[in-house]
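Undergrad: Turn this into a model:
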Amino acid sequence: MPRTLIDRSVLFLVLIIILIVASLFLLLSSLKVDPVEQAVQDELMINLALILERDGKPIATELLMYYPGNARGALLDIPVETGLIIQSLNRVDRIDALYDPQSPKTFLAEISKLTDTAIEWYLVLDEAGLRDTVDLLEGLPVFIPNSVRSIQDGKPLFLPSGAVMLDGQKMLSYIRHVDEDRPEAETVARRQAVFTALVKRMGERKDFVFRDEVFKSFARRFRSNLSIESLSHLFGQLAKLDSDRIVLQRLTGTPRTVEGIPLLFPHYDGELVRDIVKQTLNALLNAEAIAVSDKVFTIEILNGTTERGLAQRTAEIFQGFGYEVVSVGNAPSTDIALSRVIDRYGDPAAASTLANVIRCTVIESATATPSTGASADFIIILGKNFNGRYCVD
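TA: Purely as a prediction, here's the structure:
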């Protein structure tokens, strides 16, 4: 009899412990906040890596910077051939040498170091996943500036210019297309157009995408370090992204070949791309910031010194910041002391933001400066105080 009482007491004690543990588990679960939801609640910047894979290697990597406070965002293209001194490998190599398809954390850590910004989350799509995702969304709308004619996988490819709706296979062909006769900027623009169209289409079809059975099919095409619940919150935010006003930027650099490997070394040892990211993040926090204006400003750059190629090299700096350089050339004089920005658009705030890219302190209005006849919104005249990156005293 005493033994029965002891057994019942032990059983009762075990039940109490189980109830306490279960209650604590439920309490902790209720207190646990999804990381994406927490970032949105706190209006924190969301930095997300978007990676497109082919055969286990990245063929496109975009850093999406998104501010949930105003649904504004920017895309920064990181070329896979970006050349760096990779300390963990003890050699100079392409950044994608660090890529592991099972876990791209090391690859992303190097991009974080290069851009001086934290990248906590990633989304990876392989080519088949992109094709199937596009088909699930019933196509993606894109604007093709120049018609595409080529041969891919032994088959002729033709995509007409203009606004078109592409299915999964054609979208895959579009992003694969490389025209050696066209500038690299067009290839980058094509990659960014695909990612932008994907986000826009997801927003247009959000009522369909977020049905339980559809979303599970949609989400499993992506690999990520986020849970399915977090992915739901993330895609919900991306559906709100103002895709028509995404700022498009790219990492620029100097191409070189090292031991037979073509590399693109970032300008100024990465200082330029870090400046681009810093300015972009600051601008996205302000819905009225000129750096996230709806308009892509056009500029003309004139070399007022005897240094050859200065205007062209400076053009690459401004292209990295998202400006459209419509013309480069020489100023009427090669003996200009001070660099200046000429505002032909009539927007002092925009002129100031542009001038700050090279730390130029002289800004003049077009009414005060003779026109060169250029059609650009702004004219930049480089003087002797410009060292190739900044204006110095």
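
Undergrad: Please make it C-alpha for all contacts and neighbour counts, starting now.
TA: Will do.

Undergrad: how about the strands in the stretch 151-300 of the chain?
TA: 155-159, 162-166, 223-224, 247-250, 253-258, 261-266, 298-303 (DSSP state E, counting those that start in this stretch).

Undergrad: Rebuild those as a markdown table, extending it with distance to Leu310.
TA: Formatted as a markdown table, those follow (distance: least, CA to CA, whole Å):
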| stretch | distance to Leu310 |
| --- | --- |
| strand 155-159 | 37 |
| strand 162-166 | 35 |
| strand 223-224 | 43 |
| strand 247-250 | 20 |
| strand 253-258 | 14 |
| strand 261-266 | 17 |
| strand 298-303 | 6 |
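
Undergrad: Output those as TSV; include the columns distance to Ile380 and mean neighbour count.
TA: As requested, these are exported to TSV (distance: least, CA to CA, whole Å; neighbours: other CA atoms under 10 Å):
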stretch	distance to Ile380	mean neighbour count
strand 155-159	37	13
strand 162-166	32	14
strand 223-224	43	18
strand 247-250	20	24
strand 253-258	21	14
strand 261-266	23	18
strand 298-303	5	24
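
Undergrad: Tell me which of those strands sits nearest to Gln38.
TA: Counting by CA to CA, Gln38 lies closest to strand 223-224 out of the strands of the stretch 151-300 of the chain; the figure is 18.0 Å.

Undergrad: follow-up on the earlier one: what about the strands of the stretch 151-300 of the chain, which gets the closest to Arg149?
TA: Of the strands of the stretch 151-300 of the chain, nearest to Arg149 by CA to CA is strand 155-159, at 4.7 Å.

Undergrad: Between the strands of the stretch 151-300 of the chain, which one is closest to Leu76.
TA: strand 247-250 (4.7 Å).

Undergrad: how about this one, so we can line them up?
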Amino acid sequence: MPGRRRRVSVLGWVGIGLTFVLVAVSLGGYAYYRYIDGGIIREPIEPGASRPPDTGALNVLLVGSDSRAGDNKKYGPKEVGERTDTIMLLHISPNRDKATMISFPRDSMVMIPECRSRTGTALPGGLRQINSAFNDGGINCTIRTLESLTNIKINHFVKVDFTGFKGIIDAIGGIEICLPKAVNDPKAKLVLGPGKHVVNGEQALGYVRTRYALGDGSDLSRIQRQQVFLTKVLEAVTNGGLLTNPVKLNAFLEAATAAVTVDSGLTLDRMLDIAKSVKGLTAKELKGITVPTEPYPPDKNRVQFSEPAARDFFESVRNDVEVTPAPTPGKAAAVKIENKQVRVQVLNGTGERGKAVQVADQLAAQGFVITEVGNAAVTDTTAIRYAKKDTADGPGYADAVAARLSKEKKTPVAGKVRPVNTQPYKSQAGVKAPDGPIVQLVIGKDWPGVRVVSAIPDSLKDKVVDSNTNPCL
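TA: The predicted structure is shown next:
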């Protein structure tokens, strides 16, 4: 069907509801899903030699477009090509217990790498608006751009169109929104009074599209509204009775599959595997955040990533909490050593100025008691040590530090832990040190970084949108 093959919509992220809704469904079994799966359009993700490594997390790119082709022409004058009107990255932690929706403002000025155009010709890299990557080079250029900016590997993508988005919301039975004031926006085709409303697909599309009638008129304000709306969609899917109503569920799945385009790797079996892994994940665990930005000096209508805030944020996403291995059957679980019980001596063996203090700050933020910082002989290999006299308890305390490394765990070894060129860690001066062994961390040139507990740094916590965010503001 020609309409089904149209390019993507403004809220491609809603398509991920297809994955979430498979979590607890028992409607017709595998044969039914095979039928549903036959309605999904797929496109391949181009392989690349320099793509970021997998970390165990699941990263799904969710995009929309400003295309006015076909049935979408009533939403504005037809434009040449299309740009991603909405760019979001759904990051699900390796443990599958937390989900972070990262929004990239479409007006961001970024370095776009070399890509192939939609016709196959070479596109030179350069500084351009982020949504032009999709306009010029399609989904694969968008993926390449985001991976080059974040160093986060994108595992899958989902796309939806205007018309498909409306069908999904109608199939759910509408979504409750709250307006702080009356809205009359002819461009978004939204006319509603103040207060709470249950909106159908057409009204919901207007609500997430309107820019100047709500908020401060900025794309950043609209992004926050879209993030709040997403939490309401997930609440409706997971808690609104959809999963236990065969008629509504069938309508939702048929609307979702008709609306989305996904990558070739997101097969039915892969969807079911993902669904099992995120079982129990609800809207309460979803947090929305926008990449830190600041005004772009040459053009007040554009923004650029704020540094180092954006760089630190992407590092936090890459290094979020690791999968905790299940205990071996029949083997007694080891006594858990809490971070606050561990005294750590941090030594810089990279030759990079200030590295010990930087790492000590990151470990202290996670509760470790840092006793000293200093320098060691330059080394290629990161090491974790405990004193030979502590062979009974030392390994457990050292493992607590090893567990915070963002890549493979370093095996702690017994050795010398008190070199002469150290000094007290000033930020924790006066903190009462716990009992127990001292663990020495020597940072080598292969330093993998400290794995963080949350994908969202403390500095950005006040910008989080979640299920507790007041939709009326």
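
Undergrad: and Arg205 of structure 1, which of the strands of the stretch 151-300 of structure 1 is closest to it?
TA: strand 162-166 (14.6 Å).

Undergrad: out of the strands of the stretch 151-300 of structure 1, nearest to Gln279 of structure 1?
TA: That would be strand 247-250 among the strands of the stretch 151-300 of structure 1, by CA to CA, at 11.5 Å.

Undergrad: how close does the closest one sit to structure 2?
TA: Strand 247-250 of structure 1, aligned to structure 2 and superposed, deviates on average by 1.6 Å (mean CA distance after the TM-score superposition for structure 1).

Undergrad: On the C-terminal side of the top helix by length along structure 1, identify the next helix or strand.
TA: Taking DSSP state H as the criterion, structure 1 has its longest helix at helix 2-31. Per DSSP states H and E, the first helix or strand lying C-terminal to helix 2-31 of structure 1 is helix 35-41.

Undergrad: starting at the chain centroid, how far to that following helix?
TA: Helix 35-41 of structure 1 has its C-alpha centroid displaced from the chain centroid by 20 Å (CA atoms, centre = their mean, to the nearest Å).

Undergrad: packing partners for it?
TA: helix 228-238 (3 or more CA pairs under 8 Å, 6 or more residues apart in numbering; DSSP states H and E).

Undergrad: Give me the buried positions along the helix it packs on.
TA: Within helix 228-238 of structure 1, the residues scored as buried using 16 or more other CA atoms under 10 Å are Ser230, Leu231, Ser232, His233, Leu234, Phe235, Gly236, Gln237, Leu238.

Undergrad: which of those are the two that sit furthest away from each other?
TA: Ser230 and Leu238 (12.3 Å).

Undergrad: Give me the common contacts of the two.
TA: With contacts defined as CA atoms under 8 Å, 6 or more residues apart in numbering, no residue is shared by Ser230 of structure 1 and Leu238.

Undergrad: Relative to Ala193 of structure 1, tell me which of the strands of the stretch 151-300 of structure 1 wins on proximity.
TA: strand 247-250 (9.2 Å).

Undergrad: which residues in the stretch 151-300 of structure 1 form helices?
TA: 168-176, 184-204, 206-209, 212-219, 228-238, 271-284 (DSSP state H, counting those that start in this stretch).

Undergrad: Kindly report the same for the stretch 51-200 of structure 2.
TA: With DSSP H, counting those that start in this stretch as the criterion, the stretch 51-200 of structure 2 has helices spanning 132-150, 162-172.

Undergrad: Can you tell me how far the residue mapped onto Gly64 of structure 2 from structure 1 is from Leu19 of structure 1?
TA: Aligned by TM-score structural alignment, Gly64 of structure 2 pairs with Leu52 of structure 1. Going from Leu52 of structure 1 to Leu19 of structure 1 by CA to CA, to the nearest Å gives 47 Å.

Undergrad: more neighbours, those two?
TA: Leu52 (22 against 12; other CA atoms under 10 Å).

Undergrad: That one and Asp126 touch, don't they?
TA: Yes - between Leu52 of structure 1 and Asp126 a contact is recorded at 5.5 Å, counting by CA atoms under 8 Å.

Undergrad: number of nearby residues for the closest residue to Asp54 of structure 2 other than its chain neighbours?
TA: Of all residues beyond its chain neighbours, the one nearest Asp54 of structure 2 is Lys153 (6.3 Å), with distances taken as CA to CA, 6 or more residues apart in numbering. Residues lying near Lys153 of structure 2 (other CA under 10 Å) number 22.
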